[in-house]
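> Whatever this is, show me its structure:
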Amino acid sequence: MYYLETKDIVKQYAEHLALNGVSIAVPQGSVFGLLGPNGAGKTTLIRIITRIIAPDSGVILVNGRPFSGQDVYRIGYLPEERGLYKKMKVGDQVMYLAQLRGMSRKNAQTELTKWFRQFNITNWYNRKVEELSKGMQQKVQFIATVIHNPELIILDEPFSGFDPLNADIIKNEILRLKNEGKTVLLSTHDMESVEELCDNIALINQSKVVLHGNVFEIRNAYRQHVLRFRLFSDDFEMENESFTVLSKEKKHEYIDVRIQKKVEMENTELIKLILNTYPVISFEEELPTMREVFVSAVTSQSIKDN
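As a prediction, the model looks like this:
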């Protein structure tokens, strides 16, 4: 079941076509990656989903029905351009934003206390935002994004400004929210995070969707038929017209060998061939990283359009 769908969204600013028939389908209770180079149209699509701007044409569906104004209260949105009031106290700020999202003061205070304890920032309550580091401000704004228990959480570059430790804290929260049944739309340039967090992705380039689907299936579709073997051996000297040795790296008592096979050669055939000649410690097929998929898809689309 899809929680969110956009169908044939078009948005044009004067001579610039920002979105050209963009359709995505976000499964309920999943983390969905919205990817693309700068200027591709990701932020425009997010602003349309959050009703900040309207599309020129196309429709947005929530749970299979047309998106309405009331659905905005079911969304938590963390924009790339952070918007905290520098002179305001942290606790007062989160309380204010929670009440803007329809929470009573009592409920907002209960949730605020819970989240501040969870992030171990209770002692920041009476500090002004301007006294906090960028990373600390990010934590506060993340809390403000989810405090009203939204069904759909939209995060635009949520890891910007975080050190690895705090980035991991936010990643764990995203996964926890997903496990609670929340739907997360994640816009990011951090391809490692996409592999860690996302179930499905859409890649937008030059205002159009050029890739859409399950992360593993997409990586598998872009695979280069490269297998890595670790062997108990001093060297690897096998030659075969069905494969090419890409690299050999000696490491103490074993050697790592990367082999690219021809498409028509089955993995099992190559593995049996190696097993019959060398003592194998381990082997695996290399899938391209999402960064490699991203570069390949964007480059191919740019060449096609030009």
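> okay, CA-based contacts and neighbour counts for the rest of this
OK.
> hang on, isn't V184 packed against L4?
No. Look at V184 against L4 with C-alpha atoms under 8 Å: they stay out of range, at 10.2 Å.
> Comparing these two, which shows the higher neighbour count?
V184 (28 against 22; other C-alpha atoms under 10 Å).
> Please identify which helix or strand holds that one.
strand 183-187 (DSSP states H and E).
> packing partners for that strand?
strand 16-27, strand 31-35, strand 152-156, helix 164-179 (3 or more C-alpha pairs under 8 Å, 6 or more residues apart in numbering; DSSP states H and E).
> Now do it: distance to the chain's middle.
Using C-alpha atoms, centre = their mean, to the nearest Å, the mean C-alpha position of strand 183-187 is found 7 Å from that of the whole chain.
> Here is the second sequence; please produce its structure so I can put it next to the first one:
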Amino acid sequence: METMLSVEKLGKSFKDKQVISDISFDVRKGEIMAILGPNGAGKSTTIRNIMGIMYPDAGTITFQNNAAQEIPRHKIGYLPEERGLYKNVKVMDILLYLAELKDYPLDKAKERALDYLKKFDLEGKDNVSVEELSKGMGQKVQFIASVIHEPELLILDEPFSGLDPVSQELFKQEIRNLANNGTAILLSSHQMNLVEEMADRLFMMHQGQKVIHGTMDDVKTQYANFKCTIRGENDLGELERLPEVQRVEQKEETAILYLSNDVQPSIWLKSLPDHVVIQELSIDRISLHEIFIDIATNRKLIKEEGEINA
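Purely as a prediction, here's the structure:
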């Protein structure tokens, strides 16, 4: 798969504080690459270096073998976390203006804008000023602005912020459609459930450094232990004494049993004593949300292994 963006050994400091250190990843054509981490991890700094808003102290950024200073900006779309549309300008005017800045044909831009407005349930809003839109509507217009020029690389920083569940689904479908059509997408979001559904690979940062890098499947396999959820009236102490159980979280009649590394679920299930009351049972791996919390809070409840290269 063709590499569109390559970040190599990126480093950036502000005064005496090292914000990011030795950050390396790539984004490939037609994939969704998630860059994750708690507040202050260095995600926004990394994205701003990629966009040329600031420049790194160390490392290199290349887009289709072009160095950072030579990156063709008309090939990149960017949805920033801080929204910045001109409030007193009509929706169509701002979209065409931003398309023109990217040297995109205005007749084609208008056609794409009208198509997107219809797709995002904003039909008839082309002559409405941005300040008259709700927060969610404004978010949709900002998204359209980031893709109207058909970018080859799309950087999305918290794209689901302010959206209701229906609009989130629309965005998810469109982001996946763009990837399927060859757009390389770098996605930053704190909504781990959406990232887990969408991302092909992920790069997780903490305190300016890499902690996880790999495909979603490989990350879940290598970093996430299994957990078993049992609904039934059971004694907490008895559950904690079951083999291969590291800890138990119990609320009313539902207990979550976190299992030890490398446990074989099919074998473990057969070892459950007959007296364990099971009204419902499910077993799966720890979610990306739980991995994120574990890393962000240094709880170290997941197993620690080397980097996943994928």
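> Would you give the TM-score for this superposition?
TM-score of the superposed chains, computed with TM-score structural alignment, normalised by the length of structure 1, equals 0.84; 296 aligned residues with a C-alpha RMSD of 3.1 Å.
> Which SSE is immediately downstream of the strand holding V184 of structure 1?
Counting by DSSP H and E, what follows strand 183-187 of structure 1 is helix 191-197.
> With adjacent residues omitted, what lies nearest to A296 of structure 2?
P38 (6.0 Å; C-alpha to C-alpha, 6 or more residues apart in numbering).
> Which residue ranges of structure 2 form strands?
3-14, 17-28, 32-36, 58-63, 66-67, 76-79, 153-157, 184-188, 201-206, 209-215, 226-231, 245-251, 254-259, 280-285 (DSSP state E).
> What mean distance separates the fifth one from the matching residues in structure 1?
Meaning strand 66-67 of structure 2. Superposed on structure 1, strand 66-67 of structure 2 shows a mean distance to its aligned partners of 4.4 Å (mean C-alpha distance after the TM-score superposition for structure 1).
> try the fourth one
Once the two are superposed, strand 58-63 of structure 2 sits an average of 1.6 Å from its aligned residues in structure 1 (mean C-alpha distance after the TM-score superposition for structure 1).
> What of the last one?
Once the two are superposed, strand 280-285 of structure 2 sits an average of 4.2 Å from its aligned residues in structure 1 (mean C-alpha distance after the TM-score superposition for structure 1).
> Onto which residues of structure 2 does the strand holding V184 of structure 1 map?
Using TM-score structural alignment, the residues of structure 2 aligned to strand 183-187 of structure 1 are 184-188.
> repeat for stretch 25-34 of structure 1
Stretch 25-34 of structure 1 maps onto residues 26-35 of structure 2, going by TM-score structural alignment.
> likewise stretch 75-89 of structure 1?
The counterpart of stretch 75-89 of structure 1 in structure 2, using TM-score structural alignment, spans residues 76-90.
> In the matching stretch, which residues are buried?
The neighbour-count check on stretch 76-90 of structure 2 (16 or more other C-alpha atoms under 10 Å) flags I76, G77, Y78, L79, P80, L85, K90 as buried.
> With stretch 259-271 of structure 1 instead?
The neighbour-count check on stretch 259-271 of structure 1 (16+ other C-alpha under 10 Å) flags I259, Q260, K261, N267, L270 as buried.
> corresponding residue for the last one in structure 2?
Matched across to structure 2, L270 of structure 1 falls on W268, judged by TM-score structural alignment.
> Can you name the residues that contact that match?
Applying C-alpha atoms under 8 Å, 6 or more residues apart in numbering to W268 of structure 2 gives the contacts E244.
> What is the burial count for M103 of structure 1?
By other C-alpha under 10 Å, 19 other residues sit near M103 of structure 1.
> From what I see, it and V146 are in contact.
No. Contact between M103 of structure 1 and V146 fails when scored by C-alpha under 8 Å: they sit 11.9 Å apart.
> And the contacts of stretch 132-139 of structure 2?
Contacts of stretch 132-139 of structure 2 (C-alpha under 8 Å, 6+ apart): R83, L122, V130, P159, S161, G162, L163, D164, S167.
> Can you tell me which of those are classed as buried?
L122, V130, P159, G162, L163, S167.
> Kindly present those as CSV, with separate columns for distance to S24 of structure 2.
Shown next, in CSV, are those (distance: C-alpha to C-alpha, whole Å):
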residue, distance to S24 of structure 2
L122, 39
V130, 38
P159, 23
G162, 30
L163, 31
S167, 33
